[in-house]
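>>> one predicted model, sequence on top.
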Amino acid sequence: MAAPIPQAYIDELLSRLDIVEVISARMPLKKQGREFAACCPFHSENTPSFTVSPSKQFYHCFGCGAHGSAIGFLMSFEHLGFVEAVTELAESI
């Protein structure tokens, strides 16, 4: 079994990523003030309730409650495990 990924590595990876770039490469986002919005990819909706905050590097859906970092988004959106999501993001920078 592989050793767990050190928290310092995860923190460094997240600090070097832009969550807006990670998400907008997979779905369209529309700028709304200081944040970005879209219809949530995790539930069916007609009115955008999914927001991405560049300043907080965090996403949140006010409709279904989905939220998290770039790693969590990739895990949910692409159905990846934690290690696979971290690896894919690390290879993208």
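Cool, got the structure. Numbers count the residues shown, from 1 in each chain.

>>> CA atoms for contacts and neighbours, from now on please.
Fine.

>>> quick one: end-to-end length of stretch 38-55, please.
Distance across stretch 38-55, first residue to last, is 17 Å (C-alpha to C-alpha, to the nearest Å).

>>> strands of the chain, residue ranges please.
Assigned by DSSP state E, the chain shows strands spanning 30-32, 35-38, 50-53, 58-61, 67-68.

>>> of those, which approaches Arg16 most closely?
strand 58-61 (13.7 Å; C-alpha to C-alpha).

>>> pasting the second one now:
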Amino acid sequence: MIEEKFIQELLERVDIVDVVSRHIQLEAGEVNFTAPCPFHTETTSSFAVSRERQFYHCFGCEAHGSAIGFLMQYSNLSFTEAVEELARSVGMAVEHDGTDSA
């Protein structure tokens, strides 16, 4: 299992705008970045990404979460896979607490 302390440190190091913009094109707004939601079919920009809050939210389908949640949903990754991918992107080695998560 991955320690909560490691997850918090990882989320402090990554920028959700950078993570999301590797997968979809974001437009800068006054406060948030926006785009059509990648999780449902639409033509409006109901998907918002907040750099300040490090959070995404779709006002259409209600998808929301952190950079980890985005990778899990967008790339169909497990929690551990998403954490490992984010950690690699910022040069961190994933730390496990020694217990089995199964």
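Here it is on my side, so go on. Predicted, not measured: the structure shown is a model, and the values here were computed from it.

>>> turn the strands of structure 1 into a markdown table, columns for mean neighbour count and distance to Ile5 of structure 1.
Below are the strands of structure 1 laid out as a markdown table (neighbours: other C-alpha atoms under 10 Å; distance: least, C-alpha to C-alpha, whole Å):
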| stretch | mean neighbour count | distance to Ile5 of structure 1 |
| --- | --- | --- |
| strand 30-32 | 12 | 33 |
| strand 35-38 | 19 | 30 |
| strand 50-53 | 22 | 25 |
| strand 58-61 | 21 | 21 |
| strand 67-68 | 16 | 18 |
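
>>> got TSV for the ones you listed, with distance to Ile19 of structure 1 too?
As requested, these are exported to TSV (distance: least, C-alpha to C-alpha, whole Å):
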stretch	distance to Ile19 of structure 1
strand 30-32	14
strand 35-38	11
strand 50-53	8
strand 58-61	7
strand 67-68	10
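
>>> what's the closest of those strands to Val83 of structure 1?
Nearest of the strands of structure 1 (C-alpha to C-alpha): strand 67-68, 15.9 Å.
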